[in-house]
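# Sequence and predicted model, in that order:
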Amino acid sequence: MTVFKHETLDRTVRYQGPIFTVYSDKVTMSGGGTATRDVVENKGAVGVVALDDVGRVVLIKQYRHPVGERLWEVPAGLRDVHGEDMLITARRELAEETDYTAARFDLLVDLQTSPGFSNETIRMYLARDLAPVPEDERHERLDEEADLEIAWFDLDEAVAMVLRGEITNSSTVAGLLAAARARDDGWATLRPAT
């Protein structure tokens, strides 16, 4: 079978902002014609499933304006520091959003969140061997993070929350399910963090 090579013939910028850019691309199609496809180009993000020594995961609940709700999520953040290694971003986001650091990070899963219209990728890490950030070194939370709630859940309960529809953030869903599977496999399926 011959695989058709799709080519972008033209690109028009529709919107350009600090987090994402929207393009309309004219693309060659496998059937011989062309089509216009809107594309959201995103910086990408990282997320962290942080487990303590007794198998609890730390979740945060924060307001997400596009859906108008406060959602339970794992700590996560945009890759908005130019040139910053993803693992460093993950370490920073964990500390800023939960007041914890981790001595051990492993790679859980890589996600393409909405490949039908966006190039956004999220790398999910598993963090273990946790320690609290000293009180005087904690990040000052502003904007939507100012009133975020931090709570600990048994990993199995967090998975049950996913299955009951109480956790709907896609990267959190994927991270929690991947962490539970990795735990059930004795951590043998984890990949190195770097």
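Perfect, I can see it now. Numbers count the residues shown, from 1 in each chain.
# make it CA atoms for all contacts and neighbour counts henceforth
Noted.
# Can you point out the helix or strand that includes residue 48?
According to DSSP states H and E, residue 48 maps onto strand 45-50.
# How about residues contacting that strand?
57-58, 74-79, 86, 89-90, 94, 102, 120-128, 130, 171-172, 175-176, 179 (CA atoms under 8 Å, 6 or more residues apart in numbering).
# Over to stretch 164-175?
47-49, 71-74, 108-109, 111, 113, 122, 124-125, 158-159, 161-162.
# Likewise for stretch 129-142?
50-53, 95-97, 99-104, 147.
# Any quick ChimeraX command for the buried ones out of those residues?
Buried residues among the contacts of stretch 129-142 (16 or more other CA atoms under 10 Å), as a ChimeraX selection:
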select :50,51,52,95,96,97,99,100,101,102
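# for the contacts of stretch 129-142, which one is nearest residue 63?
residue 147 (8.6 Å; CA to CA).
# Columns distance to residue 40 and secondary structure on top of the contacts of stretch 129-142, output as CSV?
Listed next are those as CSV, based on distance: CA to CA, whole Å; DSSP: H, G, I helix; E, B strand; the rest coil:
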residue, distance to residue 40, secondary structure
50, 29, strand
51, 33, strand
52, 36, coil
53, 39, coil
95, 29, helix
96, 27, helix
97, 26, helix
99, 32, coil
100, 33, strand
101, 32, strand
102, 33, strand
103, 35, strand
104, 33, strand
147, 29, coil
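# burial of residue 32, as a residue count?
Here the count is done by other CA atoms under 10 Å, and residue 32 has 7 residues near it.
# Check the secondary structure at it for me.
Per DSSP: H, G, I helix; E, B strand; the rest coil, the local secondary structure of residue 32 is coil.
# Helices of this structure, start to end?
86-98, 155-163, 170-184 (DSSP state H).
# How about residues contacting the second one?
Which is helix 155-163. So helix 155-163 is contacted by 51, 55-57, 167-168, 173, 176-177, 180 (CA under 8 Å, 6+ apart).
# what about versus this one:
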Amino acid sequence: MSEPLHDERTDLPISDRRELHSGYVMDLVSEAVDLGIAGEVRREFVRHPGAVAVVALDDEDRVALVRQYRHPVRAHLWEVPAGLLDVPGEPLQAAAARELAEEADLRATTWHTLVDFFTSPGGSDERIRIFLARGLTGVPESHRHQREAEELDMDLAWVPLQDVVAAALTGRVHNPSTVTGVLAAHAARGQGWSPLRPADAPWQPAWHRD
């Protein structure tokens, strides 16, 4: 391979598109796509607005984790703060800062792009950008977000980065943004943070909803 390893966006011909279900957050769609030599196939998948997540790392190399109930998997999961891209036109980093404040009552002065990923590319178009946030301070109590639903009783814990990495590798934490984010942070820290990208780095390959 002469070029650096990279994914490539490919827009194949779509002959038919149907919305099977329109949900509160996500939709279920069906598309007939021409794969060329492999012929036309029909695929059903979840259309998702996308999300952001934040590995918030303090001066003691501790990660801010929140404990949230996730009904589809019937479990309380330890997670890095995260949320949907559900505000039209909101930049990714601004969305991440909003979620960090809403879920963990934290602000950050230093932001970098840590890693991007598709959560389940065989069945959903959901993408997530994970940021690394440092220079943390608390949001004044008078300005804190009023939580509701699953977020109402979330616990906040500060856990050493190496302990979260160990929990991921031994199968004790399962949230994909947490696992992906802490492993990426651990790898980047081992290289003196040199792999970090700017907070406004473009998503590659260019991603958009049709």
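Structure received. Just so it is clear, the model here is predicted, and its values are computed rather than measured.
# care to give me the TM-score?
Scored by TM-score structural alignment, normalised by the length of structure 1, the superposition of the two chains gives a TM-score of 0.95; 191 aligned residues with a CA RMSD of 1.2 Å.
# now the strand holding residue 48 of structure 1 against helix 155-163, angle please.
Orientation check (axes from the mean of the first three to the mean of the last three CA atoms, to 10 degrees): strand 45-50 of structure 1 against helix 155-163 gives 140 degrees.
# which part of structure 2 lines up with strand 45-50 of structure 1?
Counting by TM-score structural alignment, strand 45-50 of structure 1 lines up with residues 51-56 of structure 2.
# next one: stretch 135-144 of structure 1
Using TM-score structural alignment, stretch 135-144 of structure 1 pairs with 141-150 in structure 2.
# Repeat that for stretch 110-121 of structure 1.
So stretch 110-121 of structure 1 sits over residues 116-127 in structure 2, by TM-score structural alignment.
# what about that stretch, how long is it end to end?
7 Å (CA to CA, to the nearest Å).
# Please apply the same query to stretch 111-125 of structure 1.
11 Å.
# Need the contact partners of it.
Under CA under 8 Å, 6+ apart, the answer for stretch 111-125 of structure 1 is 37-49, 86, 90, 105-110, 170-171, 175, 193.
# What subset of the residues you listed is buried?
Applying 16+ other CA under 10 Å to those flags 38-49, 86, 90, 105-110, 171, 175, 193 as buried.
# Tell me the spacing between the residue nearest in space to the middle of structure 2 and residue 157 of structure 2.
Closest to where the C-alpha atoms of structure 2 average out (CA atoms, centre = their mean) is residue 128, at 3.4 Å. As defined by CA to CA, residue 128 of structure 2 lies at a distance of 23 Å from residue 157 of structure 2.
# ditto for residue 75 of structure 2
17 Å.
# Please identify which of those two sits among more neighbours.
Taking other CA under 10 Å, residue 75 of structure 2 and residue 157 do not tie; residue 157 has more neighbours (15 against 11).
# ok, the residue lying closest to the more buried one once chain neighbours are set aside - how many residues close by?
Of all residues not flanking residue 157 of structure 2 in the chain, residue 65 sits nearest, at 5.3 Å (CA to CA, 6 or more residues apart in numbering). For residue 65 of structure 2, the neighbour count with other CA under 10 Å is 24.
# Aligned counterpart of residue 65 of structure 2 in structure 1, please.
Match for residue 65 of structure 2 (TM-score structural alignment): residue 59.
# Just list the residues touching its match, thanks.
Contacts for residue 59 of structure 1 were tallied using CA under 8 Å, 6+ apart; they are 72-75, 150-153.
# Roughly how far does the counterpart of residue 178 of structure 2 in structure 1 sit from residue 166 of structure 1?
Alignment note (TM-score structural alignment): residue 178 of structure 2 maps to residue 172 of structure 1. Residue 172 of structure 1 sits 11 Å away from residue 166 of structure 1, taking CA to CA as the criterion.
# Compare those two (neighbour count), which wins?
residue 172 (24 against 13).
# follow-up on the earlier one: in TSV: the contacts of residue 59 of structure 1, plus distance to residue 5 of structure 1.
Converted to TSV, those look like this (distance: CA to CA, whole Å):
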residue	distance to residue 5 of structure 1
72	41
73	38
74	38
75	38
150	47
151	48
152	48
153	47
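# which two from those end up farthest apart in space?
Farthest pair in those, by CA to CA: 75 and 153, 13.8 Å.
# Settle it for me: which of those two has more neighbours?
Remark: of residue 75 of structure 1 and residue 153, residue 75 carries more neighbours, 25 against 15, as counted by other CA under 10 Å.
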